[in-house]
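Undergrad: heads up, no residue letters with this:
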């Protein structure tokens, strides 16, 4: 009678150890970009409200330009982890190299589009006359770092699939320190203003990419994996990432719509929205650290043919997601009065942000479930369902968000709409997980 509960407790402890060993280092690498953005926000925020509003518009566009290709990390993590579970390290790293070559090609294409169209895109996004020049300057310069960030995504996916989240942590720490020092020196020391912030971030991003490339190339040589670009492999990586691209484009569309609505509420609201979005992104990546562990663990279990282990790991990670979400929500409530002065001294911006921050805090347990289940299904290679689920979420969110300026409620109503969006995501992901259709074993899906 006591053997089954004892085995259950042992299994839980094993999953806890795996989750913690992967999630804690993953948190550091996941928050690299939000921390870059928060550092930029804190430094630029003290230049003035117009500069901060310009950063808000430009950073939303940049995050979109990079984040739509997050499949370079997520799809690579799942594919490499399955190969690891099946015991084929050479094939795992070769697949990762295809992802890195794809990242370089996509990065070059994005830069070629963003730089010449920056001014027009900023105007289309609804930036005010005061904020638009700053947004354009920041966008054009920072676009040069996009290829580096895509390489970082792909290389990070390789390492996560190999069950290594510590190396990305070390790189992220170095990149964050370099970014902060460069930004402060170029913005204030060299008196370059918002352009200095952009250049500092670009330099830090390329430095991170170089370090990642050195690590992955060494691993490839160790296991005899080819470093040469393979057209068929690159094409296969791109095809595997299409569903996740659709999923991510839908999510980024939601965030861009939210920012566009905030911009039409006024400069104070878009500035407050930028501050809140920076915090929301940091919290999201903190929760996503558990999801990253899930991608690596679920992929490995399924690659090894252990469907029951995958189910148990999924269940335990959901429990972790809820608990961490509750803790983060409490911390946001407690820290609200001290948090906002770090980014702005404008009382109007603070007044707009305070109630919206409370909504963000209350929604964190929902976010915990969403990010964990999202990671589980990514680890299982269930991209097509994730794509359709996010398209449904976009269809629900868009009309409600666009009504905010008409019906009133300001930034608080906008962030209530964001909570609705996360609730829809939670329902769609929970239904899929309960169905068990995501469980497909083997080295490939």
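TA: Everything's here; your move. If you're wondering where the values come from, they're calculated on a predicted model, not measured in any experiment.

Undergrad: going forward, measure contacts between C-alpha atoms and count neighbours the same way
TA: OK.

Undergrad: so what touches stretch 80-94?
TA: For stretch 80-94, contacts defined as Cα atoms under 8 Å, 6 or more residues apart in numbering pick out 79, 95-96, 157-158, 160-163, 219-220, 223-227, 296-297, 299-304, 442-444.

Undergrad: redo that, cut-off 7 Å
TA: For stretch 80-94, the external contacting residues (Cα atoms under 7 Å, 6 or more residues apart in numbering) are 95-96, 158, 161-162, 220, 223-226, 296, 299-304, 443-444.

Undergrad: of the residues you listed, grab the buried ones for ChimeraX.
TA: Applying 16 or more other Cα atoms under 10 Å to the contacts of stretch 80-94, the buried members can be selected in ChimeraX as follows:
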select :95,96,158,161,162,220,225,226,296,299,300,301,302,303,304,443,444
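
Undergrad: narrow the contacts of stretch 80-94 to those in helices?
TA: Counting by DSSP state H, the part of the contacts of stretch 80-94 found in helices is 95, 96, 158, 161, 220, 296, 299, 300, 301, 302, 303.

Undergrad: grab the nearest non-local neighbour of the last one.
TA: Right, residue 303. residue 82 (4.1 Å; Cα to Cα, 6 or more residues apart in numbering).

Undergrad: figure out how far whichever helix or strand that neighbour is part of is from the centre of its chain.
TA: Element membership of residue 82 [criterion: DSSP states H and E] is helix 71-86. Computed by Cα atoms, centre = their mean, to the nearest Å, the separation of helix 71-86 from the middle of its chain amounts to 17 Å.

Undergrad: let's bring in a second model and compare:
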């Protein structure tokens, strides 16, 4: 078997990390940017279509989140195979992940044909908004197989350390859809349905491109249930971890709403800025997943440890840079989102916490990528559950009980991230995550 040409110094090179992280960042940003375009186009149809898109889009965001879980799970497995010198086996992981993605995508598409109406009514209540949202969701859900196939494709290509092909496979269809959306909505006259069709076109083309990339590798394409079961276990742990995140942030929004419109508006501004910085740091985590998996697959635990330390330092550096920018923009940025003086005043309550979170979060996101790449997802799952249900959620509801306002909520978020930082650093120091071999 030919060994991978990775060495500890090459693996830990900042230039190599950037080569993987920057294209991944564009891929991560493509979908949110398209959603902004879609929202702007539909927004000119009126208040009702925009509200319908907001409700139905929330459901599609959850479907996209399933894809992210799948992509993260497959990256580490494929990277280990690649690091061991067996590229064909790494691609074979992508084949099985694609079968899994196709199966789940078809089930989602069929389920939405039957369940879209009751689901959006549960979110928005019965009425015109729910009716329009249901129509949009039934059409948009037809793109679920392509959406999840693209996620699986991103996963295995990252695993073989190729983040440039996913860049074109995602960016091209999204640009096409951004051009197609206004045409279908206005000149063609399909209205809100035109937006859904544009989504389906982009996701189906993107999924098809990733499938074509698999076929071009000339590996066996038959499904292997045993491997798919292993991937499901990995995805299950990441999914449970994600549910803990969702429960925490939904609770934070619910409590902020109980403090009044100004508080929840300010909370939304701060949270979206937090999510934006997380998006950038996720690109670094993706590079860490690919490189850590490859190093451990090659039997290079020393190189993996060196890379983990370097990635943590890079994450801290990016976090400090964000902290400085957010601190400097304190008097300007909230005003870009709202002209309401009370909203801006409430934003200043959360702002010091948002600044403080950046360096801590930078290290946490980076080390999340390290442990996902190492396949140590059970530890991440348990850690997130403990930090969420033992730190963040109690702090949120204590803030409500004692009327601590937005500051209490954001102190809870800081506690959540700080608990994860301490536990991740302890795990990093223990070395229990650095298990070598082609598959963990």
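TA: Thanks, I have the structure now. In this text, all values refer to a predicted model and were calculated from it rather than measured experimentally.

Undergrad: how close are the two chains, by TM-score?
TA: Their TM-score after superposition, calculated using TM-score structural alignment, normalised by the length of the second structure, is reported as 0.83; 431 aligned residues with a Cα RMSD of 3.6 Å.

Undergrad: just to revisit the earlier point, in CSV: the ones in helices among the contacts of stretch 80-94 of the first structure, plus distance to residue 417 of the first structure.
TA: Listed next are these as CSV, based on distance: Cα to Cα, whole Å:
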residue, distance to residue 417 of the first structure
95, 39
96, 38
158, 35
161, 35
220, 46
296, 32
299, 33
300, 36
301, 37
302, 36
303, 39
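
Undergrad: circling back to that earlier point, the helix holding residue 82 of the first structure vs the second structure, average distance?
TA: Here the mean offset of helix 71-86 of the first structure against the second structure after fitting is 1.3 Å, by mean Cα distance after the TM-score superposition for the first structure.

Undergrad: still on that earlier bit, count of neighbours near the residue nearest to residue 303 of the first structure?
TA: Using other Cα atoms under 10 Å, residue 82 of the first structure is surrounded by 35 other residues.

Undergrad: residue contacts, the most centrally placed residue in the first structure?
TA: Nearest to the geometric centre of the first structure sits residue 285, at 6.0 Å (Cα atoms, centre = their mean). By Cα under 7 Å, 6+ apart, the contact set of residue 285 of the first structure is 27, 30, 31.

Undergrad: then residue 392 of the second structure?
TA: Listed by Cα under 7 Å, 6+ apart, the contact set of residue 392 of the second structure reads 248, 412, 413, 415, 416.

Undergrad: which residue in the second structure aligns with the residue nearest to the centre of the first structure?
TA: With TM-score structural alignment defining the correspondence, residue 285 of the first structure maps onto residue 279 in the second structure.

Undergrad: quick check: the counterpart of residue 23 of the first structure in the second structure vs residue 280 of the second structure, distance?
TA: In the second structure, the residue matched to residue 23 of the first structure (TM-score structural alignment) is residue 21. Applying Cα to Cα, to the nearest Å, the value for residue 21 of the second structure to residue 280 of the second structure is 9 Å.

Undergrad: one more: residue 331 of the second structure?
TA: The value you get for residue 331 of the second structure to residue 280 of the second structure, if Cα to Cα is used, is 23 Å.

Undergrad: and the two? Which one has more around it.
TA: Ranked by neighbour count (other Cα under 10 Å), residue 331 of the second structure and residue 280 place residue 280 first, with 20 against 12.

Undergrad: thought that one was touching residue 25?
TA: Yes: Residue 280 of the second structure is within contact range of residue 25, at 6.2 Å (criterion: Cα atoms under 7 Å).

Undergrad: which of the contacts of residue 392 of the second structure are buried? Put it as a ChimeraX command.
TA: A single ChimeraX command selects the buried members of the contacts of residue 392 of the second structure (16+ other Cα under 10 Å):
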select :248,412,413,415,416
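
Undergrad: in JSON lines: the contacts of residue 392 of the second structure, plus secondary structure and distance to residue 388 of the second structure.
TA: Listed next are the contacts of residue 392 of the second structure as JSON lines, based on DSSP: H, G, I helix; E, B strand; the rest coil; distance: Cα to Cα, whole Å:
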{"residue": "248", "secondary structure": "helix", "distance to residue 388 of the second structure": "6"}
{"residue": "412", "secondary structure": "helix", "distance to residue 388 of the second structure": "9"}
{"residue": "413", "secondary structure": "helix", "distance to residue 388 of the second structure": "9"}
{"residue": "415", "secondary structure": "helix", "distance to residue 388 of the second structure": "9"}
{"residue": "416", "secondary structure": "helix", "distance to residue 388 of the second structure": "6"}
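
Undergrad: of the contacts of residue 392 of the second structure, which pair is most distant in space?
TA: Greatest spatial distance among these (Cα to Cα): 248 and 415, at 12.3 Å.

Undergrad: where along the stretch 151-300 of the second structure do the helices fall?
TA: For the stretch 151-300 of the second structure, the helices defined by DSSP state H, counting those that start in this stretch occupy 164-185, 192-216, 225-258, 261-297.
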